[in-house]
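Asks: the sequence and its predicted three-dimensional model are supplied below.
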Amino acid sequence: MQKTLSIIKPDATERHLVGEILAYLEKNGFTICGLKKIQLTKKQAEGFYAEHQGREYFERLINYMISAPVVVAVLSRENAIRKYRELMGATDPNEAAEGTIRKLYALNKTHNSVHGSDSEETAMQEIAYFFSDDEIVE
């Protein structure tokens, strides 16, 4: 089974949507193999989003991601990365398909409730950023 990383972002944790989003993931065939609620430090957020450094939105993104706790999850299923990206929906909830997480829960393009890995390589890096091997249970 393929694995991917999900982050339930500050706007969703502040609105107490963690349980709803996790239940929605399970109803859509994902198995939760690892789960943590954490308060990202500025250094952690900057490290995680390092590829965006230098872009005009970088500081806003970091401030948003440290504004409240996040929930990081390792998800597993066949074609997990592609399936999760489909279930997340477009970054802008106004453009997201009906029934996607962002259409259901996101507030706007910035406060879009969830993050998901975009490739197998990225998924492996992102999972390792938050989880050790012994924290992931099949």
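Replies: Cool, got the structure.

Asks: from now on I want contacts and neighbour counts done on CA atoms only, so please keep to that.
Replies: Will do.

Asks: okay, now the nearest residue to residue 14 once chain neighbours are set aside: neighbour count?
Replies: The spatial neighbour of residue 14 that comes closest, neighbours along the chain excluded (Cα to Cα, 6 or more residues apart in numbering), is residue 68 at 6.9 Å. Residue neighbour count, defined by other Cα atoms under 10 Å, stands at 16 for residue 68.

Asks: also this one, for the comparison:
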Amino acid sequence: RILMRAARGALQLTLAVVKPDAVAHPLILEALHQKILQNFIIVRKKDLMWRTEDSERFYAEHAGRFFYQRLVEFMSSGPMRAYILAREDAITHWRGMMGPTKVNTTHGSDSVDSAKREISFFFPEFNADEWMSREEPRFRLGLTEYNEERQIHTLQDT
């Protein structure tokens, strides 16, 4: 049972995706998960596999660019892991941990608007506005624990 420290300011949500090449290597996947666990509140986690159509829809803004087809094929080539992460300045912090765009094994939202859109793509059942109003204050106060089985942080029973 791991309890979280309280945050000073409002929490921000971001999407983090571990790409197929990293998911294919269990030790890399576990190392990434541990790094995430040390630095973020894990709000949701999902293991999934995209069809080509899913990848095309997600990356539609890049259609016609030289890298589009290769990206679509790669992202639908194997299992992925998606996370909704929270912390102060989550977007900036996650992107800093990701490293350079061309060589990373992860994806991260680049703005608040992108995070909201991308989270709803990967987690259509999740309502970010509702989470921010109902759960964020309790998460911010550190009233959470880490659920080992589900590999996410949950609110403590009060």
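Replies: Ah, there it is. Here the structure is a predicted model, which is why all the values come from computation and not from measurement.

Asks: when you align them, which residue in structure 2 goes with the residue nearest to residue 14 of structure 1?
Replies: Using TM-score structural alignment, the equivalent of residue 68 of structure 1 in structure 2 is residue 78.

Asks: kindly confirm my reading that that match is in a strand.
Replies: No - Residue 78 of structure 2: not assigned to a strand; according to DSSP: H, G, I helix; E, B strand; the rest coil it is coil.

Asks: is it true that it touches residue 20?
Replies: Yes - in this structure, residue 78 of structure 2 sits in contact with residue 20. The criterion is Cα atoms under 8 Å, and the distance is 5.1 Å.

Asks: those strands in structure 1, which residues are they?
Replies: Counting by DSSP state E, structure 1 forms strands over residues 2-8, 31-38, 70-77, 114-116, given from the N-terminal end onward.

Asks: what's the average distance of the last one to structure 2?
Replies: To tie it back to what came earlier, the one meant is strand 114-116 of structure 1. Between strand 114-116 of structure 1 and its aligned partner residues in structure 2, the average distance after superposition works out to 0.3 Å, using mean Cα distance after the TM-score superposition for structure 1.

Asks: residue 98 of structure 2 and residue 104 touch, don't they?
Replies: Yes - with the criterion set as Cα under 8 Å, residue 98 of structure 2 and residue 104 qualify as a contacting pair; they are 6.2 Å apart.

Asks: which of those two has more neighbours?
Replies: Under the neighbour definition other Cα under 10 Å, residue 98 of structure 2 and residue 104 were set side by side, and residue 98 has more, 17 against 14.

Asks: and the more buried one, what does it touch?
Replies: 104, 105, 106, 107, 108 (Cα atoms under 8 Å, 6 or more residues apart in numbering).

Asks: what lines up with it in structure 1?
Replies: Going residue by residue (TM-score structural alignment), residue 98 of structure 2 aligns to residue 88.

Asks: do the same with residue 29 of structure 2
Replies: Looks like residue 29 of structure 2 aligns to residue 18 there (TM-score structural alignment).

Asks: same thing with residue 109 of structure 2?
Replies: Using TM-score structural alignment, residue 109 of structure 2 lines up with residue 117 in structure 1.

Asks: before we move on, what about residue 54 of structure 2?
Replies: Aligned against structure 1 - with TM-score structural alignment as the criterion - residue 54 of structure 2 pairs with residue 44.
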